[in-house]
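Participant: sequence first, predicted coordinates after that:
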Amino acid sequence: MNRREALVAVGSVLGAGSAVTAVMPVGAQEDGSGGNESGGNETGGGSGGNETQGGGNESGGGNQSGNASGGGGGGATETVNVVDNAFEPAELTIEPGTTVEWAWQGTQAQHNVVPDSQPEGAGWEGHTSLESGDFSFSSTFETEGDYEYICEPHVSQGMTGTITVTTDTGGGQAEADVDIHDLGVPIQKQYVGVASFLATFVSLVFTFYLLKYGESANTSSPGRDR
């Protein structure tokens, strides 16, 4: 084997080593990320249990006002602010078992929450009494469908609202990408990729340089008489 063949072999080994180095850290990071994500899900489940318990207590308050569905399992709580001439938000989508609180924001005028339409068998009563100032009441929604309601004195001014109860709230798509810093991974994937690219590039330049300039005049022509 002459020097040219030896240099080609060395360059090939260096290039293969760089490629292996590029693949292994990234794979290790992905495996580590998967483990941390799994742990995060378990932690989130524990917190969800605590929130469910709190939601159950609030549902109990709704039962006292006669507006909640009986024996709800307890869920999240959403708030609709009652301001002069508007419900904020006017449209709200929730899952079954969610408690909605209507909170008057120190209003000067009197407002109420009167059901205009609702799913068959829902039996939601709203709050028909006129209230002002700082007041609130809650209802828990179990039956799926659209609940439309109005403020009777101000419906002509557009003071209407809608509660949509559905299991298809898109919650499964709301998961945000996990930040690699939160997972405790010290090296980011893009840095590993850049380093691997540079290592491969340097190996190729080194091989090219040796092939072009590294041989002596004697070894470039092995069959020539010395």
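Facilitator: Good, I have the coordinates.
Participant: only C-alpha atoms for contact and neighbour calcs from this point on.
Facilitator: OK.
Participant: elements contacting the top helix by length along the chain?
Facilitator: For the chain, the helix that runs over the most residues, judged by DSSP state H, is helix 3-64. For helix 3-64, the packing partners by 3 or more C-alpha pairs under 8 Å, 6 or more residues apart in numbering; DSSP states H and E come out as strand 98-104, strand 136-141, helix 189-213.
Participant: try this one side by side with the last:
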Amino acid sequence: MAAAGAGAAGTAAAQEQQPVWPSGVTSGNLGSYRDARGESEVTVQVGAGDSGLAFDPTMLWVDTGTTITFEWTGNGGDHNVQTVEGGGPASLDSGDPVGEEGYTYEYEVTEEDAGITHYHCVPHTAVGMHGGLAVGGDIETESTGGGNTGWPENIAHVGVPLHAHWVGIAAILGIALTFVFTFYLLKYGESAHTGHGGAQ
């Protein structure tokens, strides 16, 4: 359950709990995730991504009572939204495939939909147009790295200490200035600070 995936406090703080999605959902196109619990209305794009063959968000977690609006982008051909056979409790079915931009299909989430549902676009199921819908709080979850932005809390802990970076920059500038001075000296034969001598 949700608490089972939590490790030490420091690790848990840097991680995100996501539902355990069916493999057909996670191997689908795009792969975006949104935790929309607490929101009364959510929109899912149908025909998202560069090829127009994805749902966005691909994986969605909502509460009962949420209204989900599936909105067609007009990209990727004709699409529909339908629960995979045996794919879960929610009975998603937008009907025949449609390609019209702005077309919408609304689904009101009820208590009967609690759990995880795997749905797809029937014409494009073979090319990975799949989605997942998690409903309610009684959902099996797992820890992901979603809470980690990739940047450490203290950038000075990356590689060498931060002050050493400044030492390196100063050394590079010093070398560059030495090259410039040497070039000037070789070209003109004297230092920039040397006068042209007195009267002869």
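Facilitator: Nice, thanks for sending it over. Owing to the predicted nature of the structure, the values given are computational and were not obtained by experimental measurement.
Participant: what value does the TM-score take for this pair?
Facilitator: In this superposition the chains share a TM-score of 0.43, using TM-score structural alignment, normalised by the length of structure 2; 92 aligned residues with a C-alpha RMSD of 1.8 Å.
Participant: the following helix or strand past the longest helix of structure 1 versus strand 98-104: what angle between them?
Facilitator: Once the chain leaves helix 3-64 of structure 1, the next helix or strand it forms, by DSSP states H and E, is strand 77-83. Orientation check (axes from the mean of the first three to the mean of the last three C-alpha atoms, to 10 degrees): strand 77-83 of structure 1 against strand 98-104 gives 20 degrees.
Participant: list the buried residues for strand 77-83 of structure 1?
Facilitator: Neighbour-count burial for strand 77-83 of structure 1 flags Thr77, Val80, Asn81, Val82, Val83 (criterion: 16 or more other C-alpha atoms under 10 Å).
Participant: a markdown table for those residues, including distance to Gln53 of structure 1?
Facilitator: Shown next, in a markdown table, are the buried residues of strand 77-83 of structure 1 (distance: C-alpha to C-alpha, whole Å):
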| residue | distance to Gln53 of structure 1 |
| --- | --- |
| Thr77 | 11 |
| Val80 | 21 |
| Asn81 | 24 |
| Val82 | 26 |
| Val83 | 30 |
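Participant: does anything pack onto the helix ranked longest in structure 2? Which helices or strands?
Facilitator: Determined from DSSP H, the single longest helix within structure 2 is helix 162-188. The contact analysis (3+ C-alpha pairs under 8 Å, 6+ apart) places helix 162-188 of structure 2 against no helix or strand.
Participant: ok, back up a step: of the helices and strands packed on helix 3-64 of structure 1, flag the one that's most buried.
Facilitator: When the helices and strands packed on helix 3-64 of structure 1 are scored by mean count of other C-alpha atoms under 10 Å, the highest mean neighbour count falls to strand 136-141 (a mean of 24).
Participant: immediately after it, which helix or strand?
Facilitator: Past strand 136-141 of structure 1, further along toward the C-terminus, the next helix or strand under DSSP H and E is strand 145-150.
Participant: just checking, what packs against the next helix or strand after that following strand?
Facilitator: Using DSSP H and E, the helix or strand that directly follows strand 145-150 of structure 1 along the chain is strand 160-165. Contact here means 3+ C-alpha pairs under 8 Å, 6+ apart; on that basis strand 160-165 of structure 1 packs against strand 86-88, strand 91-94, strand 145-150.
Participant: which of the ones you listed sits closest to Asn41 of structure 1?
Facilitator: strand 91-94 (21.9 Å; C-alpha to C-alpha).
Participant: show me which positions of that closest one end up buried.
Facilitator: For strand 91-94 of structure 1, by 16+ other C-alpha under 10 Å, it's Leu92, Thr93, Ile94.
Participant: apart from its neighbours in sequence, what residue is nearest the second one?
Facilitator: The shortest distance from Thr93 of structure 1 to any residue other than its chain neighbours is 4.6 Å, reached at Thr164 (C-alpha to C-alpha, 6 or more residues apart in numbering).
Participant: residues in contact with that neighbour?
Facilitator: Glu91, Leu92, Thr93, Ile94, Glu144, Gly145, Asp146, Tyr147 (C-alpha atoms under 8 Å, 6 or more residues apart in numbering).
Participant: ok so, going back, out of the helices and strands packed on helix 3-64 of structure 1, which is closest to Arg4 of structure 1?
Facilitator: Nearest of those (C-alpha to C-alpha): helix 189-213, 6.3 Å.
Participant: so the longest helix of structure 1 versus strand 136-141, what angle?
Facilitator: Going by the same axes, to 10 degrees, helix 3-64 of structure 1 makes 110 degrees with strand 136-141.
Participant: before we move on, back to that, quick check: which of the helices and strands packed on helix 3-64 of structure 1 is nearest to Ser18 of structure 1?
Facilitator: Among these, helix 189-213 sits nearest to Ser18 of structure 1 (C-alpha to C-alpha), with 5.5 Å.
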